[in-house]
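> coords please:
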Amino acid sequence: MSDNTKTALIVDDEPPLRMLIRAVLEGDGWTVHEAASGEQALEMVTGLELNAALIDMRMDGMDGMALLKELNTIFPGLPVIMLTAYGNVNSAVVAMKQGAFDYLTKPADNEELKAVMNKALDYSRLIDENERLKSAAGVGGEMIGSTRGMRNVKELIEQAGPSEATILVLGESGTGKELVAEGLHRASLRADKPLIKVNCAALPADLLESELFGYVKGAFTGANTNKPGRFQLASGGTLFLDEIGEMDPVLQAKILRALQEKVVEPLGSVSPVETDVRIIAATNRDLKKEVEQGNFREDLYYRLSVLEIRIPPLRERIGDLPALAAHLLEKLGRKNNKKVRSVSPAFLDCLARYDWPGNVRELENVLERAIILSRSEILGPELLPPQVRNHVPATAAKPDTEPAQETEDKISSVPGPGPASLDDAERQALIAALEANQHHRERTADALGISRRTLQYKLKKYGLTRR
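The predicted structure is shown next:
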């Protein structure tokens, strides 16, 4: 939503009062929409981007409290000001406890009306800015990408999240397997319970066993107290077993029992402990080949892979690179206290031509290096490491090359010899996402991993609302 936008909704069954409020607000620079009833308001708000709403407490049909509830559902965070007669202030206070932003007694003083509305505007813009920053920084595990492969990943997360199925996440190192696990947990019915993560490659087998299953006092030298394992800590929630392909075969058998019988045995204990966890596992290995070679238990593989989600490597989704780079540069600029205003076309071209064996993790490292070394607000190719700057792409076609070619065309089409701004890159990414989703805004927002309000803000920012 543009910083210059000031859009309000007035809902009141008294035309003279609506006319008076409208005149005051329009004189203060607001765009005003009117409705004579709660029902009419709900019919007209679809597609609107609102900064604030004023609604009457008492109306025929749907009253103000019922409309407040509906607006809070449709527009989370929208500041709603209640209009009430002087003798019904207590009702307005109750409404504020139910989510109203403020209240005004009728007839409202013009200056008081302006003050309350401007306070609501500041609040609305703060909410939008927080959403924008969260989106830019990938806060909450949001996955950025609108290419075909990433849309498939997001659809699978949405479909499989609410289930209790065990999920196996496959992908090369640095592709974001942990983000998929976080997304599945957030989409599950266990979202209010813990998500416990274990890197199976980070610990030797004996330590990993005690971390997973816990131990009782006296189980071994140094075990001075009982310690619950990760299975117990994740009770009611989700246990994410990262790099499970590195797990020792003996420990694999114990994981299989925990999955089948829903019990674990802490080290040194003779009494099994019941568990209630959902397992999400991840690996960068080809577990089918590991099974064939005898390195991974076949029965455990089939128990884990009820549904497989494969994350495409970055080289197969170069079409997502402009949006990824824009988000990462903004986040890393804040982290390193440096402002990045733009990047050169040559810089973007180098990024698009590189194969990214380390995937998104490598991209983040490369961009942070460029920011740290930069002496200006414009990033040039000289800031890139030699392997990225001097890389010559292979002539052989790669899987799913359509997004890569699409992005190279767009990067090459940046006009003029001057720097290409991050806004240009983000604008191109928005256009690509809109076209990929037939200009359906809700699907586009989901594909980009941002809220609909944030999408609307960006569309207005780049002049794409009429496309």
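
> use CA for all of it now, contacts and neighbours both
Noted.

> Show me the residue sitting in the middle of this protein in space.
E142 (2.4 Å; CA atoms, centre = their mean).

> my guess is it meets L179, correct?
Yes: with contacts counted by CA atoms under 8 Å, E142 reaches L179, the gap being 7.1 Å.

> circling back to that earlier point, any figure for the gap between the residue nearest to the centre of the chain and G222?
For E142, the distance to G222 equals 41 Å [CA to CA, to the nearest Å].

> ditto for V277
28 Å.

> Helices of the stretch 301-450 of the chain, start to end?
Counting by DSSP state H, counting those that start in this stretch, the stretch 301-450 of the chain has helices at residues 321-335, 345-353, 359-373, 386-389, 402-412, 422-436, 441-448.

> who's in contact with I309?
Neighbour list for I309: 153, 156, 167-170 [criterion: CA atoms under 8 Å, 6 or more residues apart in numbering].

> Kindly recompute the last result at 10 Å.
Contact analysis of I309 by CA atoms under 10 Å, 6 or more residues apart in numbering lists 152-154, 156-157, 160, 167-171, 177, 180, 282.

> Neighbour count and secondary structure added to these, as TSV?
Shown next, in TSV, are these (neighbours: other CA atoms under 10 Å; DSSP: H, G, I helix; E, B strand; the rest coil):
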residue	neighbour count	secondary structure
N152	17	helix
V153	20	helix
K154	25	helix
L156	17	helix
I157	22	helix
A160	19	helix
I167	25	strand
L168	26	strand
V169	26	strand
L170	22	strand
G171	18	coil
K177	24	helix
V180	24	helix
A282	26	strand
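
> quick check, nearest of those residues to D206?
Set against D206, the nearest of the contacts of I309 by CA to CA is A282 (20.5 Å).

> Go ahead and confirm that closest one touches A201.
No: A282 is beyond contact range of A201, at 11.2 Å (criterion: CA atoms under 10 Å).

> where do the contact lists of the two overlap?
241-245.

> how about TSV for those residues, with neighbour count, secondary structure and distance to D423 added?
Putting the shared contacts of A282 and A201 into TSV (neighbours: other CA atoms under 10 Å; DSSP: H, G, I helix; E, B strand; the rest coil; distance: CA to CA, whole Å) gives the following:
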residue	neighbour count	secondary structure	distance to D423
L241	24	strand	38
D242	24	strand	35
E243	21	coil	37
I244	22	helix	40
G245	22	helix	41
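
> Following up with a second sequence; could you model it the same way so I can compare the two?
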Amino acid sequence: MSRPPLLLIEDTPSLQMVYQATLRGAGHEVVTAGTGEAGLAAFGQIKPGVVLLDLMLPDRDGLDVMRHILTTDPAAHVIVITANGSIKKAVEAMRAGAHDFLVKPFDNQRLLHAVENASHALQVQSATAEPSRTDAPLGDFIGSSPAMQDVYTRIRSVARSMATVFITGESGTGKELCAQAIHSTSNRAGGPFIALNCGAIPADLLESEVFGHLRGAFTGAIADKIGAAAAADGGTLFLDEICEMDLNLQTKLLRFLQTSTIQPVGASRPRKVNVRILCATNRDPMESVRRGQFREDLYYRLHVVPIHMPPLRDRGDDVIEIAEALLTKFAREERRSFTGLSAEVKEIFRRLPWPGNVRQLNNVLWNVVVLNEGQNVTPAMLPLDLRPSAGPADPPPGPGMAHPLRGLAGKTLAEIERLVIEDAIRRHNGSVPRAARELDVSASTLYRKREGWMRTTSA
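The predicted structure follows:
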């Protein structure tokens, strides 16, 4: 079956010949143009699905040409080509709707890889195209507030691209749900979705977790291990808490992004993988860059399309919608008869600042269902620190604050340990790694304890 022609817009004759020969050698029909005007004219005539566009053209700005193409045919997949010193220009193009970008110099395999990805995405898009609301909830998200409608629209607009997405937001706002929604809405939905928490893995093991290792590569490597990048081949790799990544590994991640190759620890040669990268952090990434904790060049490589997850306190009545859904879920799991929230509880929930966001709301509803019986949730069923008697100006004190023994009498050592840990995490705005540093333990220890608490509660 013949493929639709590709359009190559490149003003350097020697490069035009090289790219054309490589693409034709792989079975692609190629139409070439040396200027922006000639490229737009050819685009109108042949209506290609995939366009290779150099951003530095003699007669017109490459971004302007791309916008013209996408205005004419929003379904077209544009791969932009830029010089090594113009990464910011490529990022701007991705945010404006480009499918992928190539940085000169690139090898033939990288060129073919980008074109095959775009062609495949075009086929999947044509096969599954159907009209849909762009502001309707996606995946496991609940809520229809204006802030979340903006998120849904942004997810849909970026899903078909190969652009890396940098998700920011406070702890508990649903950053991993956002990544999963991008994956499931993209043409990679049939491939694997691999999530890796960079803050939960010790620095000396993180490289092996990301890129894998061979047996005998280091002490304890008793068998070959496939890393997350290889496991995500053909799908999506989600790097959570990316700002916690060790600086040495950041260098290797940057090389991976530039070459699409990985080299497991102990391997003698690299291998190609086809992976889309999504990442997230609850920190301010630019502050991490200023402090020297995050490479600036990696930041600009990853921060192509930013998506900010709004805190629960900025989502209006979403808090009620989410709470009712959680109540139904937990009532079914715990075999309770709860059916709704009282009017007083709804008002309390609307007023609360929810520093732990949806994760905190989840724990509150689970606590209510496990410890109470009834049909409607009333204020008396809420945890003490959320009840109106606690007063809005009296936030729950942590064990290490003004009165360190307040409220600890009669509690077991395990219960006190949990209070101390959760207080530290709350005071660090949900950052487990920062809480771990304060408590002088590893982040993996805190993640393990929290998972244990969740299992105990659900048992």
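
> of all the helices of the stretch 301-450 of the first structure, which lies closest to L251 of the first structure?
Going by CA to CA, the one of the helices of the stretch 301-450 of the first structure nearest L251 of the first structure is helix 359-373, 29.3 Å.

> tilt between that closest one and helix 345-353?
With axes from the mean of the first three to the mean of the last three CA atoms, to 10 degrees defining the directions, helix 359-373 of the first structure sits at 160 degrees from helix 345-353.

> equivalent range in the first structure for stretch 354-365 of the second structure?
Counting by TM-score structural alignment, stretch 354-365 of the second structure falls onto residues 356-367 of the first structure.

> now the equivalent of V289 of the second structure over in the first structure, what's its secondary structure?
If you follow V289 of the second structure across to the first structure using TM-score structural alignment, you land on V291. What DSSP: H, G, I helix; E, B strand; the rest coil gives for V291 of the first structure is helix.

> Look up the closest residue to V291 of the first structure, ignoring the ones flanking it.
Once flanking residues are discounted, V291 of the first structure sits nearest to E298: 5.6 Å by CA to CA, 6 or more residues apart in numbering.

> what's near enough to touch the residue nearest to the centre of the first structure?
134-136, 154, 179-180, 182-183, 446, 448-450.

> so which of these persist in the second structure?
Listed in the original numbering, those still in contact in the second structure are 179-180, 182-183 (both residues aligned by TM-score structural alignment, their matches' CA atoms under 10 Å).

> mind listing which of the residues you listed are in helices?
Using DSSP state H, 179-180, 182-183 are the members of those that sit in helices.

> Now flag whichever of those is closest to E377 of the first structure.
L179 (30.2 Å).

> about what we covered before: separate out the buried members of the contacts of E142 of the first structure.
134-136, 154, 180, 182-183, 446, 448-450 (16 or more other CA atoms under 10 Å).

> out of the residues you listed, who's nearest A352 of the first structure?
Nearest member of these to A352 of the first structure, counting by CA to CA, is L448, at 19.2 Å.

> The closest one contacts T147, doesn't it?
Yes: with contact defined as CA under 10 Å, L448 of the first structure counts as touching T147 (9.5 Å).

> Which stretches in the stretch 151-300 of the first structure count as strands?
Secondary structure of the stretch 151-300 of the first structure (DSSP state E, counting those that start in this stretch): strands at 167-170, 195-199, 214-215, 227-228, 238-242, 263-264, 273-274, 278-283.

> Comparing the third one with the second structure, how large is the average distance?
Compared with the second structure after the fit, strand 214-215 of the first structure shows a mean deviation of 0.5 Å (mean CA distance after the TM-score superposition for the first structure).

> which helices and strands does that strand pack with?
With contacts defined as 3 or more CA pairs under 10 Å, 6 or more residues apart in numbering; DSSP states H and E, the secondary structure elements packing on strand 214-215 of the first structure are helix 205-213, strand 227-228, helix 230-233.

> need the ones you listed in a markdown table with mean neighbour count and distance to I196 of the first structure, can you?
What follows is these, written out as a markdown table (neighbours: other CA atoms under 10 Å; distance: least, CA to CA, whole Å):
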| stretch | mean neighbour count | distance to I196 of the first structure |
| --- | --- | --- |
| helix 205-213 | 18 | 10 |
| strand 227-228 | 16 | 13 |
| helix 230-233 | 23 | 7 |
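
> so which of these comes closest to A253 of the first structure?
Closest among those, using CA to CA: helix 205-213, at 11.4 Å.

> Could you find the counterpart of L8 of the second structure in the first structure?
Looks like L8 of the second structure stays unaligned there (TM-score structural alignment).

> So L8 of the second structure, which state does it fall into?
L8 of the second structure - assigned by three-state DSSP - is strand.

> Relative to V78 of the second structure, how far out is it?
10 Å.

> joint contacts of the two?
Common neighbours of L8 of the second structure and V78 (CA under 10 Å, 6+ apart) are 50-53.

> OK, contacts around R301 of the second structure?
87-88, 90-91, 163-164, 166, 254, 257-258, 295.

> residue in the first structure matching it?
Using TM-score structural alignment, R301 of the second structure pairs with R303 in the first structure.

> what angle do the top helix by length along the first structure and helix 441-448 make?
What stands out as the longest helix in the first structure, according to DSSP H, is helix 110-137. Computed by the same axes, to 10 degrees, the angle separating helix 110-137 of the first structure from helix 441-448 equals 40 degrees.
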